[in-house]
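Asks: Here is a sequence with its predicted model. Questions after.
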Amino acid sequence: MAEDKAKDSIWSQYTDSDREVLEKLSAGYIDFLSRCKTERESAAEAVTLAEKAGYRDLYAMLEAGEQVRPGDKVYAVNMKKSVVLFNIGEEPLEKGMNILGAHIDTCRLDVKQNPFYEEGGLAYLDTHYYGGIKKYQWVALPLALHGVVVKPSGEVVEICIGEDEKDPVFCVTDLLVHLSQEQLKKAGAKVVEGESLDILVGNYPLKEGEKESVKAGVLKLIKDKYGIEEEDFQSAELALVPAGKARELGFDRSMVLAYGQDDRVCSYTSLMAMLETGRMRRTACCLLVDKEEIGSVGATGMQSRFFENVVAELLNAMGQGSDLSVRRTLANSKMLSSDVSSAYDALYASSFDKKNVAYLGKGMVFNKFTGARGKSGSNDANAEYLGEIRGIMKKHNVHFQLAELGKVDLGGGGTIAYIMSLYGMQVIDSGVGVLSMHAPWEATSKVDIYEVWKGYQAFLVEA
């Protein structure tokens, strides 16, 4: 059964028209990945695209005293890091929504609040890694600096260094192999320690012979260009991410290699599916959130009340402002938790159950449950809901597969599905299979990107 599944080809079933749409979608996705590497950048791009598609700022409408009516398309932003969009349907909101929910944060190296130091004639930035990473993968790699620095006056300075070909890049150094006998005896988790993931940023002294003159030289360059003092980094959000553009992968260009595809592959396709919806019977919603990689915590994560508060505001603007209306709306909603799944990798075959794993290039992936080992922390969708979803996908000719993350006792993972299920709504995880998940560069198939986009569109109009 597993062998047959692995041999099936979707490519051969596509028409020339399918291939044209697939390549256009992939080109837009690659461009998105290349330009949007942080949650702030992704949220800003989502707003730009939404406004072009006719969406309006919900809170601006509320300030102007406007009502929200069926046919309206609105959005709301939370602290520039999370976005939610609604296409208001003809049915009362209390009957529920069809929700696509993805996250736009990714694994990275965050700059600490007091980061600058000099040692051995080299200047460094101290970092704290974000999300679940293999630390040894982040050494000897060109890195770009993205983020914002906020001065006490409130002025926000945006930083992006390392993406333009003329920009310098940064890196974490590695120990030369000639001196690595002791290092290579360590377990993988200890080969590179978290406190060793510091970024090399300079070697040119401002004045010869002075203490910490290399650090002083770097700080002078920063002040001259950005007007930022060293103490301003105390109120900064800066991240180091792999430098460079997303690329097509393989001789046949059938795949995408890029940083941050978990979960931008699902957030981008969810957003595109949402923006292409027309007049709706049932309200459609696209939710793009922050902090999933660290447990969905904080004011911009899914565990915050942001989404619930926006739904309350939306209902109030439609003349249905009671707490009961909010509860009914959420409980009657249906959701695809749009997140990635592990894809079968023949080089690490022993980690997968071949009968229950996603295969790259075989279509959209559904995970009935995630969690770890004994399904700990899992949503575990109802069979009735999964049956309904299967029917929708088959009706719209969406190729899909059912999968788990890997062998039962090897670990696991989670998404925002379990949080949304707390409202009593039907939720299932769905997305794209990924190779090298959480590595600085991840791989996906154009086929899966195309099929998941089709699947998200089908869900919004049919569920």
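Replies: Cool, got the structure. Numbering: from 1, shown residues only.
Asks: For the rest of this, base every contact and every neighbour count on C-alpha atoms.
Replies: Will do.
Asks: And the longest strand seen in the chain, what does it pack against?
Replies: Across the chain, the longest stretch assigned as strand under DSSP state E is strand 108-119. Applying 3 or more C-alpha pairs under 8 Å, 6 or more residues apart in numbering; DSSP states H and E, we find strand 108-119 packed against strand 122-130, helix 213-226, strand 236-242.
Asks: okay, now the one to match up with it:
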Amino acid sequence: MQQLDVFNQGLIHFLQASPTPAHAVEVMRRQLQEAGFQELQEDQDWSLEPGQGYLVIRGGKSIVAWRQGLQEPQETGVRMLGAHTDSPCLKVKPKAEIFRNGCLQLGVEVYGGALLHPWFDRDLSLAGQVHYLDAQGQIQEALFDAREPLAIIPSLAIHLNREANKGVEANPQKHLPVILGQLNVSQNPLFAFRQWLASCLEAEGRQVTEVVDYDLSFYDVQPPAYVGLNKEYLASARLDNLLSCYVGMEALIACDQTQDATSLLICNDHEEVGSASALGAEGPFLESVLRRLTSGNEASYQKLISRSLMISCDNAHALHPNFADRHDENHGPKINAGPVIKINANQRYATSSETSALFDAWCRQAQVPCQRFVVRTDMGCGSTIGPLTSTRLGVRVVDVGVPQWAMHSIRETVGSQDPWYLARALVAFIQAARV
């Protein structure tokens, strides 16, 4: 249990330090480098040594990290783990300032399939990437995190909307602009958001001539926390899917430097909006790295793909006690009952009978319970990076994930034992003699 709590404390720290995909990748970069992984650049030549760990970052928001095996990758295949760094959120628009009824607001755009109502009445801060001109007129990039509560989206009082508890639609354009403060008519009523950003960066010691652009989103400042009489649950923002990023990273770091096979982790951005980008799973990032592992030799690359397998890790829908009828009666995953194999006959998940059986065997080897999820036949099914990766590369994939409640809410819940269960199963996969 002490080992479990240490693992969860690391997860809590990772979640707290990663309000955006760019921050998550930066934290992963630091932790991997502390574990001896070397950072490579895509625009440079690579010289890879057996047993050494490497990482490469694209766009600041997607990362591939791997431990080079002692044998050639095309001979053993690659043990791949996949996850995504992004979560549904509210992104600041380019021309964001709104001045109305004495209030200063910022316009936002909904990123991904967010549950909107949980964003109301939360203490919100702001974080992301900022690109600016320095004193020499060069474009520079900065990671920005205000950390303190800056904004709120207040609900309308029930006295002014008696139908509120009957399910009222939240209009993103009208109801989601965040409130930053009040405007005093005796003062200059104008507020330049980019100038404010510049002043924040200057306070950090940067020379900023002009903020040119940004990728910023709001987030809830409430920290992750254990919940339950016996700390059965862990509640936090961005569990979908930073939890899988952390678990995959820890499994990769834990793998033996004397492994024959190469083990790899990819964490893509843009999964929540379809993955169709240079940083997403539908893009070429993973393929380009794998091809470089075989020095561009096509026959070696094809051998690598045929001998490889990916575990696509993305959280699953746990059985909700108040809405049990939303699950197939035989396929309702329970919290703290182990990782979930996700199956869909229409290939919304890439799991096959073979890859399901393999993952089940690795769970047994790690002495970890295992569950299976199939969506109700009369309901639609979500998807993951699994089918996209399988389609693009032709590699075998099993889709799995930790069961969770309130997926895509600003505050989600998982079991406090399940991340540790998943980590143990992933280590068993990486250390398996064959896949």
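Replies: Noted; the coordinates are in hand. Remember, it's a predicted structure, so these values are computed and weren't measured experimentally.
Asks: Give me the TM-score for these two chains.
Replies: Remark: TM-score between the superposed chains equals 0.91 [TM-score structural alignment, normalised by the length of structure 2]; 423 aligned residues with a C-alpha RMSD of 2.4 Å.
Asks: mean per-residue distance, the longest strand of structure 1 to structure 2?
Replies: Its matched residues in structure 2 lie on average 0.6 Å from strand 108-119 of structure 1 after superposition (mean C-alpha distance after the TM-score superposition for structure 1).
Asks: ok, back up a step: for the helices and strands packed on strand 108-119 of structure 1, which one sits closest to Asp290 of structure 1?
Replies: Among those, the nearest to Asp290 of structure 1 by C-alpha to C-alpha is strand 122-130 (12.2 Å).
Asks: Return the set of buried residues in the closest one.
Replies: With burial defined by 16 or more other C-alpha atoms under 10 Å, the residues of strand 122-130 of structure 1 counted as buried are Leu122, Ala123, Tyr124, Leu125, Asp126, Thr127, His128, Tyr129, Tyr130.
Asks: Now those in JSON lines, please, with extra columns for distance to Ala27 of structure 1.
Replies: Formatted as JSON lines, those follow (distance: C-alpha to C-alpha, whole Å):
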{"residue": "Leu122", "distance to Ala27 of structure 1": "40"}
{"residue": "Ala123", "distance to Ala27 of structure 1": "38"}
{"residue": "Tyr124", "distance to Ala27 of structure 1": "36"}
{"residue": "Leu125", "distance to Ala27 of structure 1": "35"}
{"residue": "Asp126", "distance to Ala27 of structure 1": "36"}
{"residue": "Thr127", "distance to Ala27 of structure 1": "33"}
{"residue": "His128", "distance to Ala27 of structure 1": "33"}
{"residue": "Tyr129", "distance to Ala27 of structure 1": "30"}
{"residue": "Tyr130", "distance to Ala27 of structure 1": "28"}
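Asks: could you measure the counterpart of Asp105 of structure 1 in structure 2 against Gly36 of structure 2, distance?
Replies: Matched by TM-score structural alignment, Asp105 of structure 1 corresponds to Asp86 in structure 2. Separation of Asp86 of structure 2 from Gly36 of structure 2 (C-alpha to C-alpha, to the nearest Å) stands at 26 Å.
Asks: One more: Ile385 of structure 2?
Replies: Ile385 of structure 2 is 28 Å from Gly36 of structure 2, by C-alpha to C-alpha.
Asks: now do Trp362 of structure 2
Replies: Distance of Trp362 of structure 2 to Gly36 of structure 2, given as C-alpha to C-alpha: 27 Å.
Asks: swap in Ala157 of structure 2?
Replies: Where Gly36 of structure 2 is concerned, Ala157 of structure 2 sits at a distance of 54 Å (C-alpha to C-alpha).
Asks: More neighbours: which of these two?
Replies: Gly36 (13 against 9; other C-alpha atoms under 10 Å).
Asks: Just give me the match in structure 1 for that one.
Replies: Counting by TM-score structural alignment, Gly36 of structure 2 lines up with Gly54 in structure 1.
Asks: wait, doesn't its match sit right on Lys73?
Replies: Yes. Under the criterion of C-alpha atoms under 8 Å, Gly54 of structure 1 makes contact with Lys73 at 6.8 Å.
Asks: Can you tell me which of the helices and strands packed on strand 108-119 of structure 1 is most buried?
Replies: Mean neighbours per residue, mean count of other C-alpha atoms under 10 Å, is largest over those for strand 236-242, with a mean of 23.
Asks: relative to strand 108-119, how tilted is that one?
Replies: Strand 236-242 of structure 1 and strand 108-119 are oriented at 100 degrees to each other (axes from the mean of the first three to the mean of the last three C-alpha atoms, to 10 degrees).
Asks: Show me what strand 236-242 of structure 1 is packed against.
Replies: By 3+ C-alpha pairs under 8 Å, 6+ apart, strand 236-242 of structure 1 packs against strand 108-119, strand 143-150.
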